[in-house]
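Visitor: Need a 3D model of the sequence below.
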Amino acid sequence: MAEIDHIVVGARTLEEGAAFVEEHLGVKPRPGGVHAGFGTHNMLLGLGRACYLEVIAPDPAQPEPEHPRLFDLDDPAMKLRLEAGPGLIAWVARTPVMDAVVARLGPRAGEVKSMSRGDLSWRMAFPPQRQDMDNLIPALIQWQGEGASARLPDSHARLLRLEGEHPEADSVNAALGERGLEEALKVRRSPHARLVARLRRPDGTEVTLSSG
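Guide: Alright, predicted model coming up:
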């Protein structure tokens, strides 16, 4: 079993990402922290007790990491895209049974990485590069104890639903089904791949964030 844990907004800097979120949702994300050794840092916005939004950007205070930064932040195409401004780039799904999922999927699950920030700790498995179907197949996360969303103040913004578009929609939906995520993201066939998040601002108006 898996479910939506959080959505990810990428940015060149946290300042740019925070301004983007405030412009679109009307609320400011709060400081998160540093992903030591991974070359990134983040800010967070609570979307209720079980979901949140993460703004992630390269951390200029850290040395270049040994491996590419998460969420393709070092990819030339992603860098070019974020030059134009922050935007929705990915989503992450939560599972309480990471080992069972990895055992079932084998190499398709990706390498499991242990991460921590302050007193939060978790494990993540990112799909192998170029097998994430343009970031429509999410990284999986298993929190060790309480997760980030439970500690965040409620912004009163809400994620209403996630949608996807992809030229190979059937393949994407099959991969989501293998991970128990067929209800979390509905993908329809389209010439261009994109992730779409429908959200409600605290004032009740609805907004859309899209990866393309």
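Visitor: all contacts plus neighbour counts: C-alpha atoms, from now on.
Guide: Noted.
Visitor: Can you spell out which helices and strands pack onto the helix ranked longest in the chain?
Guide: When the chain is scanned for its longest helix (criterion: DSSP state H), the result is helix 14-25. Counting contacts by 3 or more CA pairs under 8 Å, 6 or more residues apart in numbering; DSSP states H and E, helix 14-25 packs against strand 40-46, strand 52-58.
Visitor: Show me what the first one is packed up against.
Guide: Using 3+ CA pairs under 8 Å, 6+ apart as the contact criterion, the neighbours of strand 40-46 among helices and strands are helix 14-25, strand 30-35, strand 52-58.
Visitor: List just the one of these that sits closest to residue 147.
Guide: Closest approach to residue 147 among those (CA to CA): strand 52-58, 10.4 Å.
Visitor: Buried deepest among the helices and strands packed on strand 40-46, which one?
Guide: Comparing the helices and strands packed on strand 40-46 by mean neighbour count (mean count of other CA atoms under 10 Å), strand 52-58 comes out on top with a mean of 26.
Visitor: can you list the residues that contact it?
Guide: Strand 52-58 is contacted by residues 5-14, 17-18, 29, 39-47, 69, 73, 149 when judged by CA atoms under 8 Å, 6 or more residues apart in numbering.
Visitor: chain center to it: distance?
Guide: Centroid separation for strand 52-58 versus its chain: 8 Å, with CA atoms, centre = their mean, to the nearest Å.
Visitor: buried set for whatever helix or strand comes next after it?
Guide: Per DSSP states H and E, the first helix or strand lying C-terminal to strand 52-58 is helix 76-83. Across helix 76-83, burial judged by 16 or more other CA atoms under 10 Å covers 78, 79, 81, 82.
Visitor: which residues touch the first one?
Guide: Contacts were defined as CA under 8 Å, 6+ apart; by that measure residue 78 touches residue 72.
Visitor: for comparison, sequence B:
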Amino acid sequence: MNATRAAIDHVVIGAATLEEGAAFVEALLGVAPGAGGAHPGAGTHNRLLGLGQGCYLEVIAPDPAQPEPALPRLFGLDDPAVRRSLRKEPGLIAWVARTSGLDAVLTRLGQDRAGAMRAMSRGSLSWKLADPPAAAGFGGLLPGLIEWGQPGPPGEIPGHGCALLAMEAEHPEPAALAAALEERGVREVLGLGPGPRPVLSLRMRRADGGEAVLRSP
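Guide: Got it, this is the predicted structure:
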């Protein structure tokens, strides 16, 4: 059974601090991401940069103003290996696909494959998000899945000319990864090829019109 079709919602840059993450993006794309906000109870905060066509870049980091959350921070930010990597340099750690059928996907795939659903909100925005566990496999190349509540996803986020031009992945078993992406309705949005280890790669237009490539660690 095919999944409900989904689209890229955002890509995720993890950082030890929000300031380090913003500086990393500014060096890469020529413009700093704008204000985002805190995720109450989740232990994180973010900054955002539009990438065109309803897609955006999120810089996310632990929020020192919040107590330790009851659940692990999203996108593996509490994983010791991820924390060590991000202390050296911010990096591409995840991507998230937007769907209107999150409950159906979670029912079909199960929590062990799709992750547990979290209900989150900030101001007038509300959303449900499932972040796939590391045990789901594929080295972090599977997307988190997000479903926005009313009034819907954020409006156009300023990008100052930046855009996501292509997103590709390498994996030792690209056919198996393709099948897992198809189950989530996102096979068409990610170019796939063979490689010795899992790698996610973004090709983006910079604010000055040039191009930048960012690969996961």
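Visitor: Would you reformat the helices and strands packed on helix 14-25 of structure 1 as JSON lines and include distance to residue 184 of structure 1?
Guide: Formatted as JSON lines, these follow (distance: least, CA to CA, whole Å):
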{"stretch": "strand 40-46", "distance to residue 184 of structure 1": "19"}
{"stretch": "strand 52-58", "distance to residue 184 of structure 1": "15"}
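Visitor: which residue is nearest the middle of structure 2?
Guide: For structure 2, the residue nearest the mean C-alpha position is residue 95 (2.8 Å; CA atoms, centre = their mean).
Visitor: can you tell me which residue in structure 1 aligns to that one?
Guide: Residue 95 of structure 2 maps onto residue 91 in structure 1, with residues paired by TM-score structural alignment.
Visitor: Let me see the contact set for its match.
Guide: Contacts for residue 91 of structure 1 (CA under 8 Å, 6+ apart) come out as 4, 5, 6, 7, 8, 135, 136, 138, 139.
Visitor: Out of those, which comes closest to residue 98 of structure 1?
Guide: residue 139 (11.1 Å).
Visitor: nearest residue to the closest one other than its sequence neighbours?
Guide: residue 126 (4.4 Å; CA to CA, 6 or more residues apart in numbering).
Visitor: One more: residue 146 of structure 2?
Guide: For residue 146 of structure 2, the closest residue by CA to CA, 6+ apart turns out to be residue 129, at 4.5 Å.
Visitor: Name the SS class of the counterpart of the one you found in structure 1, please.
Guide: With TM-score structural alignment as the criterion, residue 129 of structure 2 lines up with residue 124 in structure 1. What DSSP: H, G, I helix; E, B strand; the rest coil gives for residue 124 of structure 1 is strand.
Visitor: Residue 124 of structure 1: how many residues sit nearby?
Guide: 21 (other CA atoms under 10 Å).
Visitor: Now do the contacts for it.
Guide: Per CA under 8 Å, 6+ apart, neighbours of residue 124 of structure 1: 112, 113, 114, 115, 139, 140, 141, 142.
Visitor: just residue 200 of structure 2 next, same as before
Guide: 92, 141, 167, 168, 169, 170, 215, 216.
Visitor: what does the fifth one align to in structure 1?
Guide: With TM-score structural alignment as the criterion, the equivalent of residue 169 of structure 2 in structure 1 is residue 164.
Visitor: Please name the nearest non-neighbouring residue to that match.
Guide: Using CA to CA, 6+ apart, the nearest residue to residue 164 of structure 1 is residue 187, at 4.3 Å.
Visitor: now the equivalent of the one you found over in structure 2: how far from residue 200 of structure 2?
Guide: When structure 2 is aligned by TM-score structural alignment, residue 187 of structure 1 is paired with residue 192. Distance, residue 192 of structure 2 to residue 200 of structure 2, using CA to CA, to the nearest Å: 10 Å.
Visitor: one step back: residues near the residue nearest to residue 164 of structure 1, how many?
Guide: Neighbour tally, residue 187 of structure 1, other CA under 10 Å: 25.
Visitor: and the aligned residue in structure 1 for residue 15 of structure 2, what does it touch?
Guide: Taking TM-score structural alignment, the alignment pairs residue 15 of structure 2 with residue 11 from structure 1. By CA under 8 Å, 6+ apart, the residues touching residue 11 of structure 1 are 17, 55, 56, 57, 82, 85, 86, 87.
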